[in-house]
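Q: Just the structure for this:
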Amino acid sequence: MPMQKYRLTWQLAFLILMGSLLSGCGINNIPSYDEQVKSAWAQVENQYQRRADLIPNLVETVKGFARQEQETLTAVVEARARATSIQISADDLDDPVKMQAFEQAQAQLTGALSRLMAVSERYPDLKSNQNFLALQSQLEGTENRIAVARRDYIAAVQQYNTEIRTFPGRIWHSLMYSDMPIRENFEATTENAEQAPQVQFE
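A: Below you'll find the model as predicted:
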């Protein structure tokens, strides 16, 4: 009986030692960093959705003052429809074709919004409308949040990709996580894409 207790104590001590050694050697880094990538991507989508949710009210407000700008308004509505129709799940983050389609749709919406804001310059009553000013401010804030979310996603992808390409992460990747591929990252699809659209008119 004492021998059994002694053996059990040593087995428990061995398991605790192995657990602490493995946790300190980076074995969990790859799945942890992968979860950070997915979380950062969810934040990117969240901010793009926030922007999409602002657009119907913005379009309606502009329409009330500038009905003759139907072509521009229609372009914004159509670009919003395209952008919201492309969804990227966590499983699609390593698919360059899907990522590029998503980025292009969002870039088209950014361009359409920029044109809409430029059009509003011609309508002093619109520019001074409180609802328009509030939406303009929210849109500018959202564009800044999108930029921050994209930056955080890029950093998370860089950390993950670096881990699986360098020692000791490369070893753990080949032994245990070979089904977790290199992640695609954002690439600018339009000139000055890293900058938020200019929406200040003062």
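Q: going forward, measure contacts and count neighbours with C-alpha atoms only.
A: Will do.
Q: how near is the residue nearest to the spatial centre of the chain to residue 147?
A: Relative to the mean C-alpha position of the chain, the nearest C-alpha, by CA atoms, centre = their mean, is the one of residue 44, at 2.2 Å. When distance is defined by CA to CA, to the nearest Å, residue 44 is 9 Å away from residue 147.
Q: and what of residue 173?
A: To residue 147, residue 173 is 31 Å away according to CA to CA.
Q: go on, residue 10?
A: Residue 10 sits at a distance of 53 Å from residue 147 (criterion: CA to CA).
Q: Settle it for me: which of the two has more neighbours?
A: The neighbour comparison of residue 10 against residue 147 (other CA atoms under 10 Å) goes to residue 147, with 18 against 12.
Q: which residues touch that one?
A: 194, 195, 196 (CA atoms under 8 Å, 6 or more residues apart in numbering).
Q: list the helices and strands the host helix or strand of residue 47 packs on?
A: With elements delineated by DSSP states H and E, residue 47 resides in helix 29-65, which encompasses its position. The helices and strands touching helix 29-65, judged by 3 or more CA pairs under 8 Å, 6 or more residues apart in numbering; DSSP states H and E, are helix 70-85, helix 124-127, helix 130-165, helix 169-176.
Q: Adding distance to residue 22 as columns, could you present those helices in JSON lines?
A: Supplementary listing: those in JSON lines, determined by distance: least, CA to CA, whole Å:
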{"stretch": "helix 70-85", "distance to residue 22": "43"}
{"stretch": "helix 124-127", "distance to residue 22": "61"}
{"stretch": "helix 130-165", "distance to residue 22": "16"}
{"stretch": "helix 169-176", "distance to residue 22": "11"}
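Q: Okay, buried residues for stretch 78-89 please.
A: Judged by neighbour count (16 or more other CA atoms under 10 Å), stretch 78-89 contains these buried residues: 79, 80, 82, 83, 84, 88.
Q: which residues are contacting it?
A: Residues beyond stretch 78-89 that count as contacts (CA under 8 Å, 6+ apart) turn out to be 49, 52, 55, 98, 99, 101, 102, 105, 106, 108, 109, 112.
Q: Among those residues, which one has the most neighbours?
A: Most neighbours among these, by other CA under 10 Å: residue 109, with 24 neighbours.
Q: Proceed likewise with the subsequent sequence, for comparison:
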Amino acid sequence: MIAGIIIAAVVAILVIWVIASYNGFIKAKNNVEESFSTMDVYLKKRYDLIPNLVETVKGYAKHETETLNKVISARNMAEGAATMEDKIQGENMLTGTLRSLFAVAENYPDLKANENFMDLQGQLRQVEEDIANARKYYNAVVKLYNNKCEMFPTNILAGLFHFDQKPMFEVETEAERQNVKVEF
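A: This next block holds a predicted model:
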């Protein structure tokens, strides 16, 4: 009789733990998805600014079409990415091409003095700050989620219920680790 009560208590505790852990995974997964969606809003804002910025630069730097085309191509690739991993890779490429665009702009003093360019640059600077903050938040919630996926005993449930680790939003090359200069 007492052994039956002890077994029932252990089973009840185990069931409660499984339910609580599963719900914790769902909450963590939803936080990851919400943080990625928030970052995606800022990325969309950046995508919308880039064509205006490119058009402004085009008027001053007509012979820099290769750089301008690379920026637009990188923007389109990042915007059209289907998975988180592709989006992260596309964003890293876009950041590099934007760096090239601002390097081109450095060679044109009239462009640097253009009010429209300065306004677009200021908007882009603000969006880049928002993106950086959203990336920090995304990486923080991904870290919590990934910890649940890897740490014992919740890693057992992660495997059973197919909760897979999520990618961090990291820079991929040493060149991308350099500061993007958007000040003129």
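Q: now what about the TM-score between them?
A: Comparing the two superposed chains by TM-score structural alignment, normalised by the length of structure 2, the resulting TM-score equals 0.79, with 170 aligned residues with a CA RMSD of 2.5 Å.
Q: coming back round to it: which bit of structure 2 covers the helix holding residue 47 of structure 1?
A: Aligned by TM-score structural alignment, helix 29-65 of structure 1 falls on residues 24-60 of structure 2.
Q: what sits against the closest residue to residue 52 of structure 2 other than its chain neighbours?
A: The shortest distance from residue 52 of structure 2 to any non-neighbouring residue, by CA to CA, 6 or more residues apart in numbering, is to residue 120 (7.6 Å). The neighbourhood of residue 120 of structure 2, defined by CA under 8 Å, 6+ apart, consists of 49, 52, 53.
Q: Return the member of the contacts of stretch 78-89 of structure 1 nearest to residue 166 of structure 1.
A: The shortest distance between residue 166 of structure 1 and any of those, using CA to CA, involves residue 99 and amounts to 25.0 Å.
Q: residues in contact with that closest one?
A: 88, 92, 93, 184, 186.
Q: can you check residue 104 of structure 1 too?
A: residue 189.
Q: That one maps to what in structure 2?
A: With TM-score structural alignment as the criterion, the equivalent of residue 104 of structure 1 in structure 2 is residue 89.
Q: Out of the contacts of residue 147 of structure 1, grab the one that's most surrounded.
A: residue 196 (18 neighbours).
Q: Spatially nearest residue to that one, not counting backbone neighbours?
A: The spatial neighbour of residue 196 of structure 1 that comes closest, neighbours along the chain excluded (CA to CA, 6+ apart), is residue 143 at 5.4 Å.
Q: Map the one you found across to structure 2 for me.
A: Across the two structures, residue 143 of structure 1 finds its equivalent in residue 128 of structure 2, going by TM-score structural alignment.
Q: how many other residues sit next to its match?
A: Residue 128 of structure 2: 19 surrounding residues under other CA under 10 Å.
Q: residue contacts, the aligned residue in structure 2 for residue 123 of structure 1?
A: Using TM-score structural alignment, the equivalent of residue 123 of structure 1 in structure 2 is residue 108. Residue 108 of structure 2 makes contact with 60, 61, according to CA under 8 Å, 6+ apart.
Q: what about residue 62 of structure 2, neighbour count?
A: Each residue near residue 62 of structure 2 was counted by other CA under 10 Å, and the total is 10.
Q: And residue 96 of structure 2, by the same measure?
A: 20.
Q: Contacts only, for the closest residue to it other than its chain neighbours.
A: In space, and not counting its chain neighbours, residue 96 of structure 2 is closest to residue 176: 6.3 Å by CA to CA, 6+ apart. Shown here is residue 176 of structure 2, whose contacts under the criterion CA under 8 Å, 6+ apart are 92, 95, 96.
Q: Kindly report the same for residue 44 of structure 2.
A: Taking CA under 8 Å, 6+ apart as the definition of contact, the neighbours of residue 44 of structure 2 are residue 79.
Q: Apply 10 Å and report the result again.
A: Residue 44 of structure 2 makes contact with 75, 78, 79, 127 under the criterion CA atoms under 10 Å, 6 or more residues apart in numbering.
Q: what residue of structure 1 takes the place of the first one?
A: Mapped onto structure 1 by TM-score structural alignment, residue 75 of structure 2 lines up with residue 80.
Q: Please give the element, helix or strand, for residue 15 of structure 2.
A: With elements taken from DSSP H and E, the one containing residue 15 of structure 2 is helix 2-60.
Q: wait, what's in contact with the equivalent of residue 182 of structure 2 over in structure 1?
A: Across the two structures, residue 182 of structure 2 finds its equivalent in residue 199 of structure 1, going by TM-score structural alignment. Applying CA under 10 Å, 6+ apart, we find residue 199 of structure 1 in contact with 113, 114, 116, 117, 118, 136, 137, 139, 140, 143.
Q: Give me the neighbour count for the second one.
A: It stands for residue 114 of structure 1. When neighbours are counted by other CA under 10 Å, residue 114 of structure 1 registers 16.
Q: Structure 2: which residue goes with that one?
A: Residue 114 of structure 1 maps onto residue 99 in structure 2, with residues paired by TM-score structural alignment.
Q: How about its match, nearest residue that isn't a chain neighbour?
A: In space, residue 99 of structure 2 comes closest to residue 180 once its chain neighbours are excluded; the distance is 5.8 Å by CA to CA, 6+ apart.
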